[in-house]
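Trainee: only geometry, no sequence info:
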């Protein structure tokens, strides 16, 4: 790990993006503060940065004072990009440039929550394991087919650290604390936040339909995983049943009993859910999204999308863009322009 031989204090910079997740940032920094207090020395140091040193508002509207990122690059061992709301493509360039400069300068590179997307865009995850929040995984895989996000809570691969966001950032930092100062200190830090169990890097995220899947019978889990892996070219139900050692009729009974719908409708729901994520988190055309989720035409896609979401794909994308632009405008109007 990059931090194995660095003397104290181990220093982190957090490059904040407008609309960042406050939960992720707090989960990353508070364990460092608690570790210092329990050790009674400054074993860790951190600072908050923005592109220009102006305050940044989190997704909940709270402002954070910041240092210019140029200063942060000069006095830290690692830098995390803090994700949250999706960054408009036209605004990505300065963040990509800052992270590339950090990498050239030898800093370890990290991402919280959705910021893995920007690291991938900068080419900084090529050849590394990585993860991203489960809600953004489909869009990530479509935009960067050469990368394979693991779906785990966090990943530490040499000098790259990626985290799925939320409280998973705490588990990532507790791992670093444990590696540098022992498991007992890490557990003591976790206890400060009533974090009952330190989760390992290889634990999967629980979100969306995955949250319920572990409670299902194994044959049903197997079929659902087959469905999830074949959204672009959907498999026939009898093929799925045979692969799991079931008849089509047995499979239908299992789906109706445990999930309240037929296998065909559940498969459709998975495809529509993937399409929804792509509409919200990518710039791909509706035609491309329809093809990527196994629909033969945009009209067929729109029909089923509206069936599950009570809104057409076009209207959902338009509403999402308007909402995002309005929220960003409101934050800039109410915030300190610097």
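Mentor: Perfect, I can see it now. Bear in mind that the values here come from a model prediction, so they are computed numbers and not experimental data.

Trainee: can we go C-alpha only for contacts and neighbour counts from here?
Mentor: Will do.

Trainee: ok, the residue nearest to residue 57 when sequence neighbours are not counted - contacts?
Mentor: The shortest distance from residue 57 to any residue other than its chain neighbours is 4.1 Å, reached at residue 63 (CA to CA, 6 or more residues apart in numbering). By CA atoms under 8 Å, 6 or more residues apart in numbering, residue 63 lies in contact with 55-57, 335.

Trainee: pick out the residue nearest the middle of the chain.
Mentor: The centre of the chain sits closest to residue 133, judged by CA atoms, centre = their mean, with a distance of 2.1 Å.

Trainee: show me the contacts for that one.
Mentor: Counting by CA under 8 Å, 6+ apart, the residues that residue 133 touches are 113-114, 151, 163-165.

Trainee: mind running it again at 7 Å?
Mentor: Contact analysis of residue 133 by CA atoms under 7 Å, 6 or more residues apart in numbering lists 113-114, 164-165.

Trainee: could you do residue 278 as well?
Mentor: With contact taken as CA under 7 Å, 6+ apart, residue 278 is in contact with 138-139, 289.

Trainee: would you mind finding the longest helix in the protein?
Mentor: helix 313-334 (DSSP state H).

Trainee: so residue 296 is in which element?
Mentor: Per DSSP states H and E: residue 296 is located in neither a helix nor a strand.

Trainee: how many neighbours does the closest residue to it other than its chain neighbours have?
Mentor: Of all residues beyond its chain neighbours, the one nearest residue 296 is residue 290 (7.3 Å), with distances taken as CA to CA, 6+ apart. The burial count assigned to residue 290 is 25, neighbours taken as other CA atoms under 10 Å.

Trainee: residue 148 now?
Mentor: When neighbours are defined as other CA under 10 Å, residue 148 has 16 of them.

Trainee: dump the residue contacts of it.
Mentor: Contacts were defined as CA under 7 Å, 6+ apart; by that measure residue 148 touches residue 141.

Trainee: and it, helix, strand or coil?
Mentor: Following DSSP: H, G, I helix; E, B strand; the rest coil, the label given to residue 148 is coil.

Trainee: adding another structure so you can compare the two:
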């Protein structure tokens, strides 16, 4: 029996559980179609033997420090919207040490979905390659990594580098990749097992929420949104934002009402609160630390504002998302 092709999945903190499920389901179905274990998955956690998904569910996995890549295989980094700089540094250091000799080997497939492409770019593994990345960080990635051709496409397959944008795009990516590797009939059988009746092509763009689209048509509004996103811990005043983007405060309010049907202050508050919610779900920072990092002056101020917006307190939010635990084996697992 041929040796199964190793699949190494690196789960970034706050990764998409949906994306992970899609990846594992594709390879499980591929094994079913093949009739024997064709692909063998091991999943790795960046920090310690456990990692928290974006939805608050914890999974156990092999610590990243134990990653020991062979001479060929499939590596994919699974993230969601954004990656903490410290996490990027940890993954980059480990991958660069592992791939120092072999990462350009034609036997290796190196991939990412969501914000995982940011990590690959930081490692230098995407220089001169086309790549997809989560639409929320596309603009920033284009600026930060000019040697990588980031696109708004659902996914990209460029030689031995593969990448997907947000959510379900990784399913389309892997089914197309299986078609290239094993033939279209094999990929169609895998798709049938998964109940997929239409594959989206790589030239389709990632769907972007209507609330985020107007910024593409208004340079000043786009600048204002970027300023807000970059200044969550120390929120800017509306007058300062207006001055920085070159409009009056009244003009800024008109732009927000016209394109987003809200006021700058309301949008900014919602942005900070949603970021706080992600931090409560994905990190172990204290509630006070989260509040201060999102621009609230005290614990009570943060708690009251959070409850008024979401209907429950930060403490209740954390309790709702840290109790569920799903544990998987922390050693290599054959998927049958």
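Mentor: Right, received. Where do you want to start? Treat the numbers as computed from the prediction; the structure is a model and nothing was measured.

Trainee: sorry, back to before: tell me the spacing between the residue nearest to residue 296 of structure 1 and residue 98 of structure 1.
Mentor: With the distance defined as CA to CA, to the nearest Å, residue 290 of structure 1 ends up 35 Å from residue 98 of structure 1.

Trainee: swap in residue 184 of structure 1?
Mentor: Applying CA to CA, one obtains 36 Å for the distance of residue 184 of structure 1 from residue 98 of structure 1.

Trainee: quick revisit: now the residue nearest to residue 296 of structure 1: how far from residue 284 of structure 1?
Mentor: Note on residue 290 of structure 1: its distance to residue 284 of structure 1, by CA to CA, is 10 Å.

Trainee: kindly report the same for residue 151 of structure 1.
Mentor: Between residue 151 of structure 1 and residue 284 of structure 1 the distance is 22 Å, computed by CA to CA.

Trainee: please say which of those two ends up with more neighbours.
Mentor: When residue 151 of structure 1 is set against residue 284 and neighbours are counted by other CA under 10 Å, the residue ahead is residue 151, at 20 against 15.

Trainee: list the residues that contact the more buried one.
Mentor: Remark: with contacts taken as CA under 7 Å, 6+ apart, residue 151 of structure 1 is in contact with 131-132, 134, 204-205.

Trainee: mind filtering those residues down to those shared with structure 2?
Mentor: Shared with structure 2 under both residues aligned by TM-score structural alignment, their matches' CA atoms under 7 Å, the contacts from the contacts of residue 151 of structure 1 are 131, 134, 204-205.

Trainee: possible to save those as TSV with secondary structure and distance to residue 118 of structure 1?
Mentor: Listed next are these as TSV, based on DSSP: H, G, I helix; E, B strand; the rest coil; distance: CA to CA, whole Å:
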residue	secondary structure	distance to residue 118 of structure 1
131	coil	12
134	helix	16
204	strand	22
205	coil	20
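
Trainee: got a ChimeraX select line for the buried ones in those residues?
Mentor: Here is the ChimeraX command that selects only those of those that count as buried (16 or more other CA atoms under 10 Å):
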select :131,134,204,205
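
Trainee: tell me the one among the kept ones among the contacts of residue 151 of structure 1 nearest to residue 176 of structure 1.
Mentor: If you rank these by distance to residue 176 of structure 1 using CA to CA, residue 131 comes first, at 17.2 Å.

Trainee: right, and that closest one touches residue 164 too?
Mentor: Yes: judged on CA atoms under 7 Å, residue 131 of structure 1 makes contact with residue 164 at a distance of 6.1 Å.

Trainee: of the contacts of residue 133 of structure 1, closest to residue 85 of structure 1?
Mentor: For the contacts of residue 133 of structure 1, the residue nearest residue 85 of structure 1 by CA to CA is residue 114; the value is 7.9 Å.

Trainee: between residue 184 and residue 98 of structure 1, which is the more surrounded one?
Mentor: Comparing residue 184 of structure 1 with residue 98 by other CA under 10 Å, the one with more neighbours is residue 98, at 19 against 11.

Trainee: sec struct for the more buried one, please.
Mentor: For residue 98 of structure 1, the secondary structure call by three-state DSSP comes out as helix.

Trainee: all helices for the stretch 201-338 of structure 1, in order.
Mentor: If DSSP state H, counting those that start in this stretch is used as the criterion, the helices of the stretch 201-338 of structure 1 fall at 210-213, 218-228, 237-243, 248-259, 263-281, 286-292, 298-309, 313-334.

Trainee: these into JSON lines, with extra columns for distance to residue 28 of structure 1?
Mentor: Below are the helices of the stretch 201-338 of structure 1 laid out as JSON lines (distance: least, CA to CA, whole Å):
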{"stretch": "helix 210-213", "distance to residue 28 of structure 1": "24"}
{"stretch": "helix 218-228", "distance to residue 28 of structure 1": "31"}
{"stretch": "helix 237-243", "distance to residue 28 of structure 1": "42"}
{"stretch": "helix 248-259", "distance to residue 28 of structure 1": "37"}
{"stretch": "helix 263-281", "distance to residue 28 of structure 1": "24"}
{"stretch": "helix 286-292", "distance to residue 28 of structure 1": "34"}
{"stretch": "helix 298-309", "distance to residue 28 of structure 1": "35"}
{"stretch": "helix 313-334", "distance to residue 28 of structure 1": "24"}
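
Trainee: among these, show me which one is buried the most.
Mentor: By mean neighbour count, with neighbours taken as mean count of other CA atoms under 10 Å, helix 263-281 ranks first of these at a mean of 21.

Trainee: now do that one and helix 298-309, the angle between them.
Mentor: Using axes from the mean of the first three to the mean of the last three CA atoms, to 10 degrees, one finds that helix 263-281 of structure 1 and helix 298-309 are set 100 degrees apart in direction.

Trainee: what do we get in structure 1 for residue 139 of structure 2?
Mentor: With TM-score structural alignment as the criterion, residue 139 of structure 2 lines up with residue 138 in structure 1.
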